[in-house]
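Participant: sequence plus the predicted model coming up.
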Amino acid sequence: MATCEDSPLMFAETCNDTFYFLDTEYVSRSASPKTDLCPDAFRKGKQRPNSYWIQSMDQKFLVLRTSGNFEFEDRTTHDRGLSDCKFDIQIYQDSTEHTQPVMLYACINGQKMMVSCKNNKEVSPEPMNTSGLDIINETRHKALFRWKNISTGKYKFESTMYTGYFLAFEPLEDKPCLHKLILRPEPKDEVDESMVISVSNCKLK
């Protein structure tokens, strides 16, 4: 196939039921041709997800409890090695933002339990098959967050479903020693440390 100037075209991808092609002369001139032609889409990164500990600023660990809730609690060195305390971070790519979209999930009995946003802006675990999420042709997704680096090992996670809302932790009313994972709007005139989350690679500890 060629253009009217007889420049051969190479198939690139499909997007929203449309076929896209690249000018091969452009490809030959470019070391890394841009093929992400859908600006309103997320694409899973090629790198395999790593396992991390997710901690609050007071060093409590994010845990997926048997009750089905995400909570922050103290963990012994031994208990940190349990699967309910390790979270994989899958990096995604898109063409509209500088901050990377990511998914967070724990693997429990072979099932991936995603950190997911509900319609009422609550956060809960949800089983999800990531193999069907290689490309998400949407501008937002309930399990996608943009992680923004604050300092070394410290991040804020903004929901793509609810712009301006970030993952945060707050004490349980009946058990102040425990904290639950929530979505919270970012304050305009102050720093909310409950939104600052520590991320450390399990393999490096």
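Facilitator: Structure's in. What do you need? Residues are numbered from 1 along each chain as shown.

Participant: please make it C-alpha for all contacts and neighbour counts, starting now.
Facilitator: Fine.

Participant: OK, contacts around M113?
Facilitator: Under the criterion of CA atoms under 8 Å, 6 or more residues apart in numbering, the contact partners of M113 comprise 105-107, 125-128.

Participant: use this one as the comparison:
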Amino acid sequence: MIKKLANLLGKDYVVNDEHELVEIYHITNYGVDQENYVKMKNHMNDWTLYEVQRGESFKICEFGNYDIAICVLYILVKKIFERPKGNSKIKYELTQCTESNSDNISSILVKEYDKKFFNLNNFKKGAIVLEKVNGYYDINYCGLNDERINIVNGRTFSNAVSVFYNYIVIVHEFEKLINSLISIMNIKLSLEEREAIKRVYLGK
């Protein structure tokens, strides 16, 4: 599993496997960054994942299943060191939208992103939702069981649209990463397992 992970990450990373401790270092233009990395540590059959910044470890999540933890490790590494980038043209077009022509938001987004990733005012499983509440805007993620996971609230229209777009990019990138991972690692994930990994990628 670790060998497949190392091959999937490629030459931009160093994977250090010490049986109950896995560390992944990013290779920059200046060599291996040993101050900022991601690690996964086993304790009492639970795998805890950390982001390490300048020697200080920050716990991200914990999983009892090793294979799931490896998937999350990959997803975390990609999120931290290869932050998803949006389409500058789409982003610019969105900045031209106003509250009076907010219907244009969807028609702009579908040029690049599947409709399943977003919705305006209506909740849809797996989607980022932009919702107007008392004259301001909230951004939420609609979970697998229709739960509402708040991202931001009480934002102005222009600020909310910016956040809305950024999170659509994130869920779009997640789908690409997880599908690639499933194919190459030859693993099966339940809907619940996939959702749990997605929530880590969303940071929610």
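Facilitator: Cool, the structure landed. Fair warning: this is a prediction, and the values are worked out from it, not measured in the lab.

Participant: give me the TM-score for these two chains.
Facilitator: Once superposed, the chains reach a TM-score of 0.22 (TM-score structural alignment, normalised by the length of the second structure), with 87 aligned residues with a CA RMSD of 6.4 Å.

Participant: still on that earlier bit, got CSV for the contacts of M113 of the first structure, with distance to F87 of the first structure, neighbour count and secondary structure too?
Facilitator: Written out in CSV, the entries for the contacts of M113 of the first structure read as follows (distance: CA to CA, whole Å; neighbours: other CA atoms under 10 Å; DSSP: H, G, I helix; E, B strand; the rest coil):
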residue, distance to F87 of the first structure, neighbour count, secondary structure
Y105, 5, 25, strand
A106, 5, 24, strand
C107, 8, 17, strand
P125, 12, 21, strand
E126, 14, 17, strand
P127, 14, 15, strand
M128, 14, 16, coil
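
Participant: redo these as TSV? Include distance to I89 of the first structure.
Facilitator: Converted to TSV, the contacts of M113 of the first structure look like this (distance: CA to CA, whole Å):
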residue	distance to I89 of the first structure
Y105	7
A106	9
C107	11
P125	14
E126	15
P127	15
M128	14
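
Participant: top helix in the second structure by residue count?
Facilitator: Looking across the second structure with DSSP state H, the single longest helix is helix 157-185.

Participant: from the contact counts, what lies against the helix or strand following that helix?
Facilitator: Past helix 157-185 of the second structure, further along toward the C-terminus, the next helix or strand under DSSP states H and E is helix 191-202. Other elements packing on helix 191-202 of the second structure under the criterion 3 or more CA pairs under 8 Å, 6 or more residues apart in numbering; DSSP states H and E are helix 66-81, helix 157-185.

Participant: can you check what angle separates the longest one from helix 191-202?
Facilitator: I take that to be helix 157-185 of the second structure. Helix 157-185 of the second structure and helix 191-202 are oriented at 130 degrees to each other (axes from the mean of the first three to the mean of the last three CA atoms, to 10 degrees).

Participant: starting at the chain centroid, how far to helix 157-185 of the second structure?
Facilitator: Distance of helix 157-185 of the second structure from its chain centroid, counting by CA atoms, centre = their mean, to the nearest Å, is 6 Å.

Participant: give the buried residues for it.
Facilitator: 157-158, 160-161, 163-174, 177-178, 181, 185 (16 or more other CA atoms under 10 Å).

Participant: what angle sits between it and helix 66-81?
Facilitator: Computed by the same axes, to 10 degrees, the angle between helix 157-185 of the second structure and helix 66-81 is 140 degrees.

Participant: name the helices or strands packed onto helix 157-185 of the second structure?
Facilitator: Using 3+ CA pairs under 8 Å, 6+ apart: helix 157-185 of the second structure touches helix 2-9, helix 66-81, helix 88-95, strand 128-133, strand 136-142, helix 191-202.
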